[in-house]
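Peer 1: Structure for this input, please:
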Amino acid sequence: MAEKAAKKIDVTNKKASFEFFFLEKYSAGMVLTGTEIKSIRLNKFSMVDAYCFFINDELYVKNLNISKYDQGTHYNHEPLRDRKLLLKKKELKKLVNKLTDKGLTIIPTRLFINDGGLAKLDIALAKGKKLYDKRDSIKERDVSRERMRED
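Peer 2: Below is the predicted model of the structure:
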């Protein structure tokens, strides 16, 4: 029963695609506690304001809100704690070098549970959109909707 529910978890950060251009994408594992993965499997998380940052050449995600597990006891986790992301050293060095460019950031785009039952976070090296870029995105989306309605 738990395996079937675990495979259904696949949530994207729609706000991120509206606010940023994605330059490169990576898939990273996360260091989680027991109650955190249980909350994720119950789809009780939000990554609206989440972003990634480096501490001592290690990548962390901040503001990834994983709600407290209802049946958790005093072992329950903090909902907004910083969580370590697991990437290869080569990928981490590449991201550190790219972050020196002005206006680039790392944001989570998708949280899912893979076939092995592990929680994964897709992250993207992103550049912020200007207001006119956002208007273009809205215009393109409206045009594609009109085309779909005509067909």
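Peer 1: okay, CA-based contacts and neighbour counts for the rest of this
Peer 2: Fine.
Peer 1: what's the burial count for I138?
Peer 2: For I138, the neighbour count with other Cα atoms under 10 Å is 13.
Peer 1: now the helices for the chain?
Peer 2: Listed in chain order, the helices of the chain (DSSP state H) span residues 2-7, 14-19, 34-41, 89-98, 131-150.
Peer 1: Can you pull out the residues in contact with stretch 80-88?
Peer 2: 27-32, 58-66 (Cα atoms under 8 Å, 6 or more residues apart in numbering).
Peer 1: Tell me the buried residues in it?
Peer 2: 82-87 (16 or more other Cα atoms under 10 Å).
Peer 1: tell me the contacts of the residue nearest the centre of the chain?
Peer 2: For the chain, P108 is the residue whose C-alpha lies nearest the centre (Cα atoms, centre = their mean; 2.5 Å). By Cα under 8 Å, 6+ apart, the contact list for P108 reads 13, 16, 47, 50-52, 121-124.
Peer 1: And it, how far from L118?
Peer 2: 16 Å (Cα to Cα, to the nearest Å).
Peer 1: Tabulate the buried residues of stretch 80-88 (CSV), appending distance to L42.
Peer 2: Formatted as CSV, the buried residues of stretch 80-88 follow (distance: Cα to Cα, whole Å):
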residue, distance to L42
D82, 20
R83, 19
K84, 21
L85, 21
L86, 23
L87, 25
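Peer 1: Before we compare anything, build this one as well:
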Amino acid sequence: MAKEKERIKKHVNIVNRRASFEYQFLDKYTAGIMLKGTEIKSIREGKVNMQEGYCVFLNGELWLHNMHISTYTEGTYNNHEPTRARKLLLSKKELRKLEVNAQEQGVTIIPVRVFISDRGFAKVEIALARGKKLYDKRQDIKEKDVKREMDRSGY
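Peer 2: So this is what the prediction gives:
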């Protein structure tokens, strides 16, 4: 019983750190996500990988593809498929705005963070993002190094 309590976390906050390095975020949205029973249990255990995740519009609905939620260890034959497409839940106004902005060249929608809300629902923070060029990435690294040096010296 004690091991089960340790395995299931009360506060889940899984962040796609690679996304902030690869993309420049234009706008962020918080969306609900349609899950199966074993998927929410795996999320509460923290077994999510969003590195390859992206969002696509199909028939006016936003779908999340390639987000890997590991199979639940206690699951039976009813266990979920790890990389299945999951529907995201947003208001119509937000969906229309996202769909118009996503039509722009070089812009994509990516998952940034998965968390459990105060009410116990799984939420995904998605971002409208534009890919960074190599020189932008170098500039970011340079700024981080300067900031780190300033913090070390006591400024």
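Peer 1: Would you mind finding the match for D136 of the second structure in the first structure?
Peer 2: Under the alignment by TM-score structural alignment, D136 of the second structure pairs with D133 in the first structure.
Peer 1: what about that match, how many residues close to it?
Peer 2: 15.
Peer 1: Next one: it from D142 of the first structure, what distance?
Peer 2: For D133 of the first structure, the distance to D142 of the first structure - Cα to Cα - is 14 Å.
Peer 1: do the same with N56 of the first structure
Peer 2: Distance from N56 of the first structure to D142 of the first structure, by Cα to Cα: 44 Å.
Peer 1: Between the two, which has more neighbouring residues?
Peer 2: It is D142, of N56 of the first structure and D142, that has more neighbours when counted by other Cα under 10 Å, with 12 against 5.
Peer 1: check contacts around R130 of the second structure.
Peer 2: Listed by Cα under 8 Å, 6+ apart, the contact set of R130 of the second structure reads 23-26, 106-108.
Peer 1: From the residues you listed, list just the buried residues.
Peer 2: So, by 16+ other Cα under 10 Å, the buried ones in those are 23-25, 107-108.
Peer 1: What's E78 of the first structure aligned with over in the second structure?
Peer 2: Looks like E78 of the first structure aligns to E81 there (TM-score structural alignment).
Peer 1: With K97 of the second structure as the reference, measure out to its match.
Peer 2: E81 of the second structure is 31 Å from K97 of the second structure, by Cα to Cα.
Peer 1: What number of residues are in the vicinity of L118 of the first structure?
Peer 2: Quick note: L118 of the first structure (other Cα under 10 Å) scores 15 neighbours.
Peer 1: What does it correspond to in the second structure?
Peer 2: Using TM-score structural alignment, L118 of the first structure pairs with F121 in the second structure.
Peer 1: do the same with L32 of the first structure
Peer 2: That one, L32 of the first structure, aligns with L35 by TM-score structural alignment.
Peer 1: What is the neighbour count of that match?
Peer 2: 15.
Peer 1: State the distance from the closest residue to it other than its chain neighbours to F115 of the second structure.
Peer 2: Counting by Cα to Cα, 6 or more residues apart in numbering, the nearest residue to L35 of the second structure once its immediate chain neighbours are dropped is R86, at 7.1 Å. Distance of R86 of the second structure to F115 of the second structure, given as Cα to Cα: 15 Å.
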